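Student: Sharing a sequence plus its predicted fold:
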Amino acid sequence: MSSRRFVAPTLVATVLLLTSCSPAEFAREQTAEDRPDSVVDGSAGEVDVATLRHVGKADEYDVYFARGSDDSGTLCLSLVLDEVWQSTDCERDYVSVQISDSASVAAEINHRGGENRQMLSENVWISRK
């Protein structure tokens, strides 16, 4: 038997697996709005700037989503207030950043539908107490 018969299905399965674990935000082209200097400079190399995406506003903060610079499974959220970088937090598979006493912004690799969340994008949401 030809080894190509086994390689092609394995290759297709691997590609599908990798793309299914990739947040939808990274599928679109990066724009200038997605890559502000304040986040690039402020995050001090924590984020993979090629994956940096603006996903919306959470209260008064602009929220940016990216992969970690050291690991593609690491997700990062950066907050900007009045064009000034405030913070960047990174965690594996799930990350949450407090924006007030009663709210936080969170991101997860696999969005779980059906939950009551104020979505900013496909994988990023505001959680309120």
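Tutor: Okay, I see it.
Student: For the rest of this, base every contact and every neighbour count on C-alpha atoms.
Tutor: Noted.
Student: What ranges does the protein have for its strands?
Tutor: Secondary structure of the chain by DSSP state E: the strands cover 53-58, 61-67, 74-81, 84-92, 94-98, 103-108, 118-119, 124-128.
Student: relative orientation of the fifth one and strand 103-108 in degrees?
Tutor: What separates the directions of strand 94-98 and strand 103-108 is an angle of 170 degrees, with axes from the mean of the first three to the mean of the last three C-alpha atoms, to 10 degrees.
Student: here comes the other one, which I'd like you to weigh against the first:
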Amino acid sequence: MLLYVTVGTNDLERAGAFYDPVLATLGFRRQRQDDTEIGYGGDLDVRCRFWVTKPFNREPATFGNGTSIALTAETRAAVDAFHAAALAGGGTDEGAPGLRPFHPNFYAAYVRDPDGNKLSAVCERPE
């Protein structure tokens, strides 16, 4: 259903240093970059699915209150690695890895990137 997702940044270099190791834990890698944006995708993607961008209108990037982007993790270990990489890269904790009450196998972690964008990694497989 979704074609791609973007998050804004005020410092593209800092954002790339954060997202490169964080998204690698979920199988995404940097595939494109220019002066205003970085695109990430999986090895089998024909296009970038996750973009980090400076706002097109040249206003400061802000985060949305109530906005969260959930990314699929294949394993609970990947969720743990996502959370650890985010914190090591300057992100902040919004919910440590663990089971959530949404259903018996909903294992997730929540973080904010250095610009305040809220992200989660979720594994819905039993382990």
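Tutor: All right, it came through fine. These numbers were taken from a predicted model, which means no experiment stands behind them.
Student: Please state their TM-score.
Tutor: TM-score of the superposed chains, computed with TM-score structural alignment, normalised by the length of structure 2, equals 0.28; 67 aligned residues with a C-alpha RMSD of 5.0 Å.
Student: one step back: would JSON lines of the strands of structure 1 with distance to residue 39 of structure 1 and mean neighbour count be doable?
Tutor: What follows is the strands of structure 1, written out as JSON lines (distance: least, C-alpha to C-alpha, whole Å; neighbours: other C-alpha atoms under 10 Å):
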{"stretch": "strand 53-58", "distance to residue 39 of structure 1": "11", "mean neighbour count": "20"}
{"stretch": "strand 61-67", "distance to residue 39 of structure 1": "8", "mean neighbour count": "24"}
{"stretch": "strand 74-81", "distance to residue 39 of structure 1": "7", "mean neighbour count": "24"}
{"stretch": "strand 84-92", "distance to residue 39 of structure 1": "6", "mean neighbour count": "17"}
{"stretch": "strand 94-98", "distance to residue 39 of structure 1": "15", "mean neighbour count": "17"}
{"stretch": "strand 103-108", "distance to residue 39 of structure 1": "17", "mean neighbour count": "21"}
{"stretch": "strand 118-119", "distance to residue 39 of structure 1": "22", "mean neighbour count": "15"}
{"stretch": "strand 124-128", "distance to residue 39 of structure 1": "17", "mean neighbour count": "20"}
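Student: Which neighbouring elements make contact with the lengthiest strand in structure 2?
Tutor: With DSSP E setting the assignment, residue counts place strand 92-99 as the longest strand in structure 2. Here strand 92-99 of structure 2 touches helix 76-88, strand 107-112, going by 3 or more C-alpha pairs under 8 Å, 6 or more residues apart in numbering; DSSP states H and E.
Student: Nice, that's everything, thank you.
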